[in-house]
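[1] Here is the input, now give the coordinates:
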Amino acid sequence: DTANSFNIRWFTPTKEIYLCGHATLAASHALYEAQIVPSEASIFFHSLYNGSFTSTTGADKVIRMDFPSTPIAEVVLTEEELTCIENAIGVDRSDILFAGRTSLDLVLELTRSAFSRVSAIVDYAGIQSLCGRGLVITCLGKKRVVGKDDYLCVSCGGHNFMNDLNHDFLLRGFFPSIGLNEDSVTGSALCALAPYYHHKFSSSLNSDSLSNDADTEQVMLNSYQASQRGGSAKVGVRGDRVTIVGHCKTIMHSTFTV
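    All right, here's what the predicted structure looks like:
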């Protein structure tokens, strides 16, 4: 339906980028709220670098975005890379449980204690030297800790995210090469981490501890991005597609005279 089809592009302050989940969420919300697209219809977006994808909503006003998944290929880090990581984010190489690369980023799964110790003062120049777009770090959420007795007192905006039992996994994203030292919430990182954690948790995907999305009939995982602002998202996987579920709220209307 061409009436509900739109081209979309995303820009940081310095570069055009491959994918931006937040901006797609905002664009979808604006199209639905302005009734340019009726709430019962899907929005079809077409991008230059990431193919086509859809957004849908319903009576709950929640927006469900369907993106291509991003594979993570496991890598062996060089001595130079390990030293750079240790210096850049203040963790020890023994804290790295998994290292992989997507087409965009270096992805590291850390121990929970190491993730909680990553300094607010990060060496962004060091991260930029790792090549690619940037660095994504992640760890298990408290919900996934056996025994749940590892109390780690770290908060973001008053939210002690390390001990929130709602989170399946946590992440942070550093992208100095595109003008974002640390991103608030990163949809493109979720497109990689959703399949990674779905595979990791595959033995418990039918557990009652997981939430289900009735509209997409998918098992959903709860993520939390522990940036300064912080942000939660539900993510699901179906084949080679990732569903990211989020809310959006209009806080300002503007009129431009051209």
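[2] hey, let's count contacts and neighbours off CA atoms from now on
    Noted.
[3] Who are the packing partners of the helix or strand containing residue 31?
    Element membership for residue 31 (DSSP states H and E) is helix 21-33. Applying 3 or more C-alpha pairs under 8 Å, 6 or more residues apart in numbering; DSSP states H and E, we find helix 21-33 packed against strand 63-68, helix 187-200.
[4] quick one: contacts of that helix?
    For helix 21-33, the surrounding residues in contact (C-alpha atoms under 8 Å, 6 or more residues apart in numbering) are 10, 37-39, 43, 55, 63, 65, 185-188, 246-249.
[5] Can you select the buried ones from those in PyMOL?
    Buried residues among those (16 or more other C-alpha atoms under 10 Å), as a PyMOL selection:
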select buried, resi 10+37+38+39+43+55+63+65+185+186+187+188+246
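[6] Check which residues of the helix or strand just after the helix holding residue 31 are buried.
    Where DSSP H and E defines the elements, the next helix or strand beyond helix 21-33 is strand 43-47. For strand 43-47, the neighbour count (16+ other C-alpha under 10 Å) marks 43-46 as buried.
[7] next up, for comparison:
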Amino acid sequence: MRLLVVDSFTERPFAGNPAGVCLLDGPAEPDWMQRVAAEMKHSETAFVRPLGADDPDADFELRWFTPVVEVVLCGHATLAAAHALFSTGTAEAGRPLRFRTLHSGVLTVAPAPGGGLAMDFPSCPPEETTEPDGLSAALGAPVSWTGRTPVNDVLAEVADAKTVRGLAPDLAALGAIEARGVIVTAPAEPGADHDFVSRFFGARGLRADGEDPVTGSAHCALSPYWSARLGRDDLTGYQASERGGYVRTELRGDRVVLTGGAVTILDGTLTA
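    As a prediction, the model looks like this:
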């Protein structure tokens, strides 16, 4: 079957966040999908299969696996999956794609008028909370606001974009914090081509190297947070990892539309 590697939330190769995409002809066993994801070694590998008349509300089933576990929501691998379907001609160009997921309902992805692909995701606004013990010390920078998202990420605002870019956190100390991950954010520099910056650290081993390059699910929380702070529903975020990437966000009530580009890096055949 066809297997691709796609860089998401970028317009150029070897940037953004890479994901594997496996285009299935029919149902597959979860254990087999887990082994493929472990072989691929990307933070997530997406598995897509057509549903046909089996599901009138969706076109494809979509599941996401890290090398060690299945996850309930992944933005960059969803973007990669839609890009793969369009670029290979598996899906009709120009029309929205509806993905049936196990835990996140039906997710819709469609070509965006300004370029890229727009994903309709649930909004995950953070609720303000007290700062977890040791968070500022683990980050190496003082935190001015702390919240927790519905998927148990900690969102921490720091002084400015320069602080976000310069963070070199103690990952072992972050691992002691009860959270899926830690989103660190600040407003963008004056005159920047984006509105806010962020970085995402996997506090509980979400990633082996400690930092996710560009995190779609984090922007489901960053969008409502910065829209409330800045008074606008349409924003652009820059995730300032080493690879880096842009995510355009539009808050629509309890939904967030995340838009970004994608580039195919590898297109081959899985033989096992």
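[8] Work out the TM-score between the chains.
    Superposed pair, TM-score by TM-score structural alignment, normalised by the length of structure 1: 0.77. Supporting alignment: 214 aligned residues with a C-alpha RMSD of 2.1 Å.
[9] just to revisit the earlier point, so where is the helix holding residue 31 of structure 1 in structure 2?
    Aligned by TM-score structural alignment, helix 21-33 of structure 1 falls on residues 75-87 of structure 2.
[10] buried ones in the matching stretch?
    Result for stretch 75-87 of structure 2 [16+ other C-alpha under 10 Å]: buried residues 75-86.
[11] Next, format the buried residues of strand 43-47 of structure 1 as CSV and append distance to residue 1 of structure 1.
    Output for those, formatted as CSV (distance: C-alpha to C-alpha, whole Å):
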residue, distance to residue 1 of structure 1
43, 9
44, 8
45, 11
46, 13
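[12] got the residue ranges for the helices in the stretch 1-150 of structure 2?
    Taking DSSP state H, counting those that start in this stretch to define them, one finds helices in the stretch 1-150 of structure 2 at 30-40, 75-87, 135-139.
[13] Give me the most central residue, structure 1.
    The centre of structure 1 sits closest to residue 190, judged by C-alpha atoms, centre = their mean, with a distance of 3.3 Å.
[14] Verify the contact between it and residue 235 for me.
    Yes: counting by C-alpha atoms under 8 Å, residue 190 of structure 1 does reach residue 235; the two are 7.4 Å apart.
[15] Give the residues shared as contacts by the two.
    residue 244.
[16] returning to what we had before: can you put the helices of the stretch 1-150 of structure 2 in JSON lines and add distance to residue 256 of structure 2?
    Formatted as JSON lines, the helices of the stretch 1-150 of structure 2 follow (distance: least, C-alpha to C-alpha, whole Å):
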{"stretch": "helix 30-40", "distance to residue 256 of structure 2": "28"}
{"stretch": "helix 75-87", "distance to residue 256 of structure 2": "11"}
{"stretch": "helix 135-139", "distance to residue 256 of structure 2": "28"}
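[17] Quick check: which of those is nearest to residue 113 of structure 2?
    Closest approach to residue 113 of structure 2 among the helices of the stretch 1-150 of structure 2 is made by helix 75-87 (15.3 Å; C-alpha to C-alpha).
[18] Could you check how far that closest one is from the centre of its chain?
    In terms of C-alpha atoms, centre = their mean, to the nearest Å, the centre of helix 75-87 of structure 2 is set 12 Å apart from its chain centre.
[19] Ok, stretch 135-147 of structure 2 next?
    How far stretch 135-147 of structure 2 lies from its chain's middle: 22 Å, per C-alpha atoms, centre = their mean.
[20] From one end of that stretch to the other, what's the distance?
    End-to-end distance for stretch 135-147 of structure 2, by C-alpha to C-alpha, to the nearest Å: 12 Å.
[21] just stretch 97-105 of structure 1 next, same as before
    17 Å.
[22] what residues are up against residue 6 of structure 2?
    Contacts of residue 6 of structure 2 by C-alpha under 8 Å, 6+ apart are 18-21, 80, 83-84, 262-266.
[23] Can you tell me what residue 197 of structure 1 aligns to in structure 2?
    Under TM-score structural alignment, residue 197 of structure 1 pairs with residue 226 in structure 2.
[24] Ignore what I typed, I meant residue 115 of structure 1.
    So residue 115 of structure 1 corresponds to residue 164, using TM-score structural alignment.
[25] Assign a three-state SS to that match, would you?
    Following DSSP: H, G, I helix; E, B strand; the rest coil, the label given to residue 164 of structure 2 is helix.
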